[in-house]
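Colleague: pasting a predicted model and its sequence here:
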Amino acid sequence: MVQKPTIVILGVGRLGSALACLASGAGYTVAAVTAEHTETVAAFSKMTGFPAYIDNIKAATLGDVIILTVPDRMLPVVLAELVQGNQLRRGQIMLHTSGVMAGEILAPAREFGVAVGSMHPLQSFADIETARQNLSGSAFAIDGDQEAVAAASHLAADLGGRILQVPPQERIVYHAAACIASNYVVALLHIAERLLSRWTTDEQEALQALLPLVTGTLRNIAEQGTAAALTGPIVRGDATTVSQHLKALPVEFLSVYQSLGQATLQLAGDRIHQTQREIITNLLAMDGIQQKEGDGSHVK
């Protein structure tokens, strides 16, 4: 049996904490973790038993694989600290978990013979516990030097994850897709929540009413794919309902409805009769709602 490399995690926030605990559970030795504040280090070490440090340079000497889970703005800072510390060694692997940046940002570490790369989990982490629950089974976007890609791929597989080898030049597009699938879904649900709360006691009650619809939709997508799971007035070619929606919606939500309606038209493809497609296309045109401007309609 091949011995797994020791891991050091620099920056034990939500993701770093989850990675440390899950990697340990998968048979990796977590040789050190770091945090910015003494209280955080002490609390995490007490909770997990992992050796914890404030000193990134010292911690980095203890691992075969160094994973930087710090915020994006701190990546250059921590990298400069490690390079200037002059303690990195040949054969080590350094990875970061940024979604928008490729592994090449760690290139200065190569002067020590360190292979560099990235492994970004395609997942959202609201807190430490949900991070631990959600990380296993997630896809990881991986790129970098050959040795770094191999190490990241093995770790991702051991965590039960799927591997996405995203070309470095496509990393921003990848991150935009992740943003749409996560952040914008949250924003869309908040819009629906606000609309529905007009007839409920509060937004929380509205959200609870919406969640079965959302989970059912996600289940359909998982089983059938996005195109086959599409329902609603647009895919039915129901221009009358679309028109009624546009007339009834508060003005601040019209542009969102129209933009998503146009994307829905494309997804529906030839399932819509051409005549109905043209009518709906015109309804969703941005200049078709000018008469609503200034009417003062809004959601509480």
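Modeller: Received, thanks.

Colleague: all contacts plus neighbour counts: C-alpha atoms, from now on.
Modeller: Fine.

Colleague: was I right about Thr69 contacting Ile9?
Modeller: Yes. Contact criterion Cα atoms under 8 Å: Thr69 and Ile9 qualify, at 6.9 Å.

Colleague: wasn't Phe140 part of a strand?
Modeller: Yes. Assessed by DSSP: H, G, I helix; E, B strand; the rest coil, Phe140 belongs to a strand.

Colleague: how many residues are close by it?
Modeller: Taking other Cα atoms under 10 Å as the criterion, the count of residues near Phe140 is 26.

Colleague: which parts of the stretch 1-150 of the chain are helices?
Modeller: 14-25, 38-48, 56-60, 75-85, 128-135, 146-158 (DSSP state H, counting those that start in this stretch).

Colleague: quick one: residues in contact with the second one.
Modeller: Okay, so that is helix 38-48. For helix 38-48, contacts defined as Cα atoms under 8 Å, 6 or more residues apart in numbering pick out 21, 34-35, 50-54.

Colleague: okay, now the one to match up with it:
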Amino acid sequence: MLAINFVGCGNLGKTLGRLITVHHLGKVEGVVTTSLKSADKAVEFIGAGKSCTNYSELPTADIYFITTGDDLIETVCNQLIAEAKVAKGAIIIHCSGSLSSDVLMQARDAGCYAFSVHPVKSFANPELSVEQFSGTYCGYEGDEAVFPTLNALFTGMGAILFPITKEQKPIYHAAGVIANNYIVGLHYLASECYRFAGVDENIAYQMTSMLMSEAIQNLQKFNHKNALTGPLQRGDIEVVREHLSHLTALPQIKAVYASLGEAIIPISDRAKQLKDKFVALFQEQSKE
């Protein structure tokens, strides 16, 4: 059975550790965090492992997960190699969406394998994440020699792995930010418009949620072109002009409306027929 350590153990680390334990995919040997209290909580949730606050306390392992924030990964890797009992041939893995496995170069130089696996999922609640992890897509890149081992580990958790190139990871990660984080932002902006128009705050929130749910349902059934509805899809330029005119009272929202409207012209046949007019309108309004 694979021996596994976790360095840093927030919601993502706890989720992976728990999945490894419940599916008997390996044995979590150690968890190191900056405080013993947080390490104890992680070990309790995972159901296995030794709580540590120093790298030197970690047991020897086959795999080391670095599940810290992105800005700490390279530093943590360097400290891990310098201070822990990391054997040659061990796998050092991080789960960043934007950083490549090259930030683990110190591990490679020490005779270890470097790998990156990024679960395309939000991890706000570890208990919920464990329940919902099956079917999660995970982008990977790194030293191909250890792919079979990590493929078995992650597919055992229920993940679906797909390859990504390290050069394009920032754009790949930006896609996830747009799809997950910015949809919350769009919800906020739409709710603000409703509230500005005099709609009750709770109704505005619920109505925005309902419309977004319907849009997601359409996307699950149809392609972008057939899922799109509204004035842009119909090519109704005068309605769009009226929207922009009144959104002058909400300049930041107006800028988003114009920018996003111009960006999605390619998925509407009718808007493409009127592309010059729509582009001129959006660009004119974005300058005001």
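Modeller: Good, I have the coordinates. A quick note: this is a predicted structure, and the numbers were derived from the prediction, not measured.

Colleague: thinking again about what came up before, TSV for the helices of the stretch 1-150 of structure 1, including distance to Gly91 of structure 1 and mean neighbour count?
Modeller: Formatted as TSV, the helices of the stretch 1-150 of structure 1 follow (distance: least, Cα to Cα, whole Å; neighbours: other Cα atoms under 10 Å):
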stretch	distance to Gly91 of structure 1	mean neighbour count
helix 14-25	20	20
helix 38-48	27	14
helix 56-60	13	21
helix 75-85	15	15
helix 128-135	27	17
helix 146-158	9	20
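
Colleague: need these in CSV (columns: distance to Glu278 of structure 1).
Modeller: Output for the helices of the stretch 1-150 of structure 1, formatted as CSV (distance: least, Cα to Cα, whole Å):
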stretch, distance to Glu278 of structure 1
helix 14-25, 47
helix 38-48, 59
helix 56-60, 60
helix 75-85, 49
helix 128-135, 42
helix 146-158, 47
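
Colleague: closest one to Met119 of structure 1 among those?
Modeller: Distance to Met119 of structure 1, taken as Cα to Cα, is lowest for helix 146-158 among these, at 6.2 Å.

Colleague: elements contacting that closest one?
Modeller: strand 93-96, strand 115-121, strand 139-144, strand 162-165 (3 or more Cα pairs under 8 Å, 6 or more residues apart in numbering; DSSP states H and E).

Colleague: out of those strands, nearest to Pro250 of structure 1?
Modeller: strand 115-121 (37.0 Å).

Colleague: please tell me which residues of structure 2 the closest one aligns onto.
Modeller: Mapping strand 115-121 of structure 1 onto structure 2 (TM-score structural alignment) gives residues 113-119.

Colleague: of all the residues in the matching stretch, which ones are buried?
Modeller: For stretch 113-119 of structure 2, the neighbour count (16 or more other Cα atoms under 10 Å) marks 113-119 as buried.

Colleague: would CSV of those with distance to Met207 of structure 2 be doable?
Modeller: Below are those laid out as CSV (distance: Cα to Cα, whole Å):
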residue, distance to Met207 of structure 2
Tyr113, 50
Ala114, 46
Phe115, 43
Ser116, 39
Val117, 37
His118, 33
Pro119, 30
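
Colleague: which pair in those residues spans the largest distance?
Modeller: Tyr113 and Pro119 (19.5 Å).

Colleague: how many residues are close by the equivalent of Val177 of structure 2 over in structure 1?
Modeller: Per TM-score structural alignment, the equivalent position to Val177 of structure 2 in structure 1 is Cys179. Neighbourhood size, Cys179 of structure 1 [other Cα under 10 Å]: 15.

Colleague: quick one: secondary structure of Cys179 of structure 1?
Modeller: Per three-state DSSP, Cys179 of structure 1 ends up helix.
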